[in-house]
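Chemist: Below are the sequence and a predicted model; questions follow.
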Amino acid sequence: MILLSFDIEEFDMPFEYGKELAFDKQLSVSTEGTNKILNILKQAGIKATFYCTANYAQHKPEMIKAMIDAGHEVASHGYYHSDFKPEHLLQSKLKLEEISGHAVKGYRMARMMPVDESEIEKAGYVYNSSINPTFLPGRYNNFNKPRTWFYFKNVLQLPSSVSPLIRFPLFWLSFHNLPIGLLKWLSKITHKKDGYLNLYFHPWEFTDLNKPQEYNFPGYVVKNTGDAFVSRLTEFISWVKSKGYTFSRTDEFVEKVVKKQQ
């Protein structure tokens, strides 16, 4: 089982590298990438999960409609991407439900930062996918967390996938920088061990990020972005299908896990 997910947010990443970007531009970059993602998924005939900020959804409700109309899941990525308060957990859920017309069952914290699980439960989420169970310098050290799904505070925790033993993260940066053959091998051994992969990406990865004057991103961020990443993900999906693996929305996967535990 392969769980593809995409964090749909206002494109504020340049702020981390000392660059400013107008809000309209943030929205346009994310929207450009989201349209490419929707096209990839449509061509492949698969469904995925979109973790959206309420801020993005309020300004681009037509994109939320496009996700729903295509049969994808809309989950919460908070209210704003660079601002968090505990009350945003429920507020973002309610706003996304209002815009999408569907129940919002899942949450992912911006930048995979820690979040109070008691507040997650209180806001009514069924699952939380906010853990990258590895070490990322300057971000987090989650070697003490389980690699695969587990329950905590009555909420199903769904960490992003990392390889067995050394816990090499199979996240967006890996998909840009690893040789595709090595990426497939790591995905294969992880899937064999865990029975599923939980992979996440962002819409701006599908746009041209090699713009030093605008973004000031390092080479490992801009490598294989834009059309090159469209090709990479398309190739990966084709390889997954050739292996006989199936794809699932995250909420549908979680529902099966919950039923097995009852």
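Modeler: Received, thanks.
Chemist: CA only for contacts and neighbour counts going forward, please
Modeler: Noted.
Chemist: so who does Pro137 touch?
Modeler: For Pro137, no residue meets the contact criterion (CA atoms under 8 Å, 6 or more residues apart in numbering).
Chemist: repeat for the one 3 residues further on
Modeler: Shown in contact with Tyr140 (CA under 8 Å, 6+ apart): 113, 134.
Chemist: what's the distance between it and Glu121?
Modeler: Distance of Tyr140 to Glu121, given as CA to CA, to the nearest Å: 23 Å.
Chemist: again, but for Leu170
Modeler: In terms of CA to CA, Leu170 sits 27 Å off from Glu121.
Chemist: the more surrounded of these two?
Modeler: Neighbours per residue (other CA atoms under 10 Å) separate Leu170 from Glu121, with Leu170 holding more: 22 against 19.
Chemist: That one and Ser187 touch, don't they?
Modeler: Yes: using CA atoms under 8 Å, Leu170 is in contact with Ser187, at 7.4 Å.
Chemist: let's bring in a second model and compare:
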Amino acid sequence: MILLSFDIEEFDMPLEYNGEIALEEQLAVSRKGLQNILRILNENHIKATFFSTVVFAENNKDLIQQLLSEGHELASHTWFHSDFVEKHLSESRKELEQLFDTKVVGLRMPRMSPVSEDAVSNAGYFYNSSINPTYLPGRYNNFSVSRKPFWQKKVLQFPASVSTIFRIPLFWLSFHNFPLWIYKLLSRLSLSSTGFLNIYFHPWEFADISDPKYKLPAFTFKNTNEVMIKRFDDFIKWAKKNNYQFSTTRDFLENWTQKNKN
């Protein structure tokens, strides 16, 4: 089973590199990318999960309503992408539910940041997909974390997928920088090992983020925009040709929970 997910957020990455970008432009870049994503998913008749900040959702209500009407899952990416306090866990979930009349049960922290699982549980979430079970210098060291879903207190943890050997993360940067045939091979091996592929992307990857004023390192925008659209569509068609199924994260984990009951 392949679980595609997208962190739909303000495109604030340039600020990490002392680049320049106003909030309005951050939202516009991500909006353009989300439109491209929804088109690809619709053309290929597959469902995915979208972890949205409240800021992005409030400014793009039409696209959130569209993705829900097309059968995708809406989950929380907290309130802001670069400003977090614990109360945002509950507040963001409730605000998204109120704005779009849908049940929000999933969480992904911005930048996969650690968070109190008691707080996540108390905020009303069923699952948290905020762990990359690998080592990334300067980000996190989760090399000993399970690659499969596991309960942590009352919250179901759903790690992002990594390779079977050396735990190479199969996230957005790998998709951009690896030859696509290597990424497909690593994906196949991970699917065979765990039974699922949990990979995540961002809308701005499907837009033009090469402007020099952003001051982004080349590896962050390699194979983005039109190239990303083509590569992503190619990957989906490869998966379907190999009879891999797609699902929202919520549906997959609800089924996993039922199968793994004592």
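Modeler: Everything's here; your move. Bear in mind the structure is a predicted one, so any value in this text is a computation, not a measurement.
Chemist: hmm, back to that, give the intersection of the neighbour lists for Leu170 and Ser187 of structure 1.
Modeler: By CA under 8 Å, 6+ apart, the residues touching both Leu170 of structure 1 and Ser187 are Ser163.
Chemist: Which stretches in structure 1 count as strands?
Modeler: Per DSSP state E, structure 1 has strands spanning 2-8, 49-52, 73-76, 106-107, 127-128, 135-136, 140-141, 150-152, 155-157, 197-201. These are given in chain order.
Chemist: average gap between the longest helix that structure 1 contains and structure 2?
Modeler: For structure 1, the helix with the greatest residue count under DSSP state H is helix 23-44. Helix 23-44 of structure 1, aligned to structure 2 and superposed, deviates on average by 0.4 Å (mean CA distance after the TM-score superposition for structure 1).
Chemist: In terms of secondary structure, what does that helix contact?
Modeler: helix 227-242 (3 or more CA pairs under 8 Å, 6 or more residues apart in numbering; DSSP states H and E).
Chemist: Any idea how far the helix it packs on is from the middle of the chain?
Modeler: Helix 227-242 of structure 1 sits 17 Å away from the centroid of its parent chain (CA atoms, centre = their mean, to the nearest Å).
Chemist: other SSEs contacting it?
Modeler: Here helix 227-242 of structure 1 touches helix 23-44, going by 3+ CA pairs under 8 Å, 6+ apart.
Chemist: how about 10 Å then?
Modeler: strand 2-8, helix 23-44, helix 172-177, helix 180-194 (3 or more CA pairs under 10 Å, 6 or more residues apart in numbering; DSSP states H and E).
Chemist: how big is the offset of the first one relative to structure 2?
Modeler: By that I understand strand 2-8 of structure 1. Average distance, strand 2-8 of structure 1 versus aligned residues of structure 2 after superposition (mean CA distance after the TM-score superposition for structure 1): 0.2 Å.
Chemist: what's in contact with stretch 56-67 of structure 2?
Modeler: Here stretch 56-67 of structure 2 makes contact (CA atoms under 10 Å, 6 or more residues apart in numbering) with 8-11, 24, 26-28, 30-31, 34-35, 38, 41-42, 47-52, 54, 69-70, 72-74, 76-77, 79-81, 95-96, 99-102.
Chemist: Any of those residues buried? List them.
Modeler: For the contacts of stretch 56-67 of structure 2, a burial check counting by 16 or more other CA atoms under 10 Å picks out 8-11, 26-28, 30-31, 34-35, 38, 41, 47-52, 54, 70, 72-74, 76-77, 79-81, 95-96, 100.
Chemist: most tightly surrounded among the strands of structure 1?
Modeler: Sort these by mean neighbour count, taking mean count of other CA atoms under 10 Å, and strand 73-76 sits at the top with a mean of 30.
Chemist: Take the strands of structure 1 and write them to JSON lines, including distance to Val222 of structure 1.
Modeler: JSON lines is the format used below for the strands of structure 1 (distance: least, CA to CA, whole Å):
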{"stretch": "strand 2-8", "distance to Val222 of structure 1": "18"}
{"stretch": "strand 49-52", "distance to Val222 of structure 1": "22"}
{"stretch": "strand 73-76", "distance to Val222 of structure 1": "26"}
{"stretch": "strand 106-107", "distance to Val222 of structure 1": "27"}
{"stretch": "strand 127-128", "distance to Val222 of structure 1": "29"}
{"stretch": "strand 135-136", "distance to Val222 of structure 1": "18"}
{"stretch": "strand 140-141", "distance to Val222 of structure 1": "22"}
{"stretch": "strand 150-152", "distance to Val222 of structure 1": "34"}
{"stretch": "strand 155-157", "distance to Val222 of structure 1": "30"}
{"stretch": "strand 197-201", "distance to Val222 of structure 1": "14"}
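Chemist: between these, which one is nearest to Lys241 of structure 1?
Modeler: strand 2-8 (10.0 Å; CA to CA).
Chemist: That closest one versus strand 197-201: what angle between them?
Modeler: 20 degrees (axes from the mean of the first three to the mean of the last three CA atoms, to 10 degrees).
Chemist: give me the stretch of structure 2 that stretch 122-142 of structure 1 matches.
Modeler: The alignment of stretch 122-142 of structure 1 onto structure 2 (TM-score structural alignment) covers residues 122-142.
Chemist: Figure out how far that stretch is from the centre of its chain.
Modeler: That offset, for stretch 122-142 of structure 2, works out to 12 Å (CA atoms, centre = their mean).
Chemist: Check stretch 43-62 of structure 2 too.
Modeler: Distance, centroid of stretch 43-62 of structure 2 to centroid of chain: 11 Å (CA atoms, centre = their mean).
Chemist: same check, this time on stretch 10-30 of structure 2
Modeler: Centre-to-centre, stretch 10-30 of structure 2 and its host chain are 18 Å apart (CA atoms, centre = their mean).
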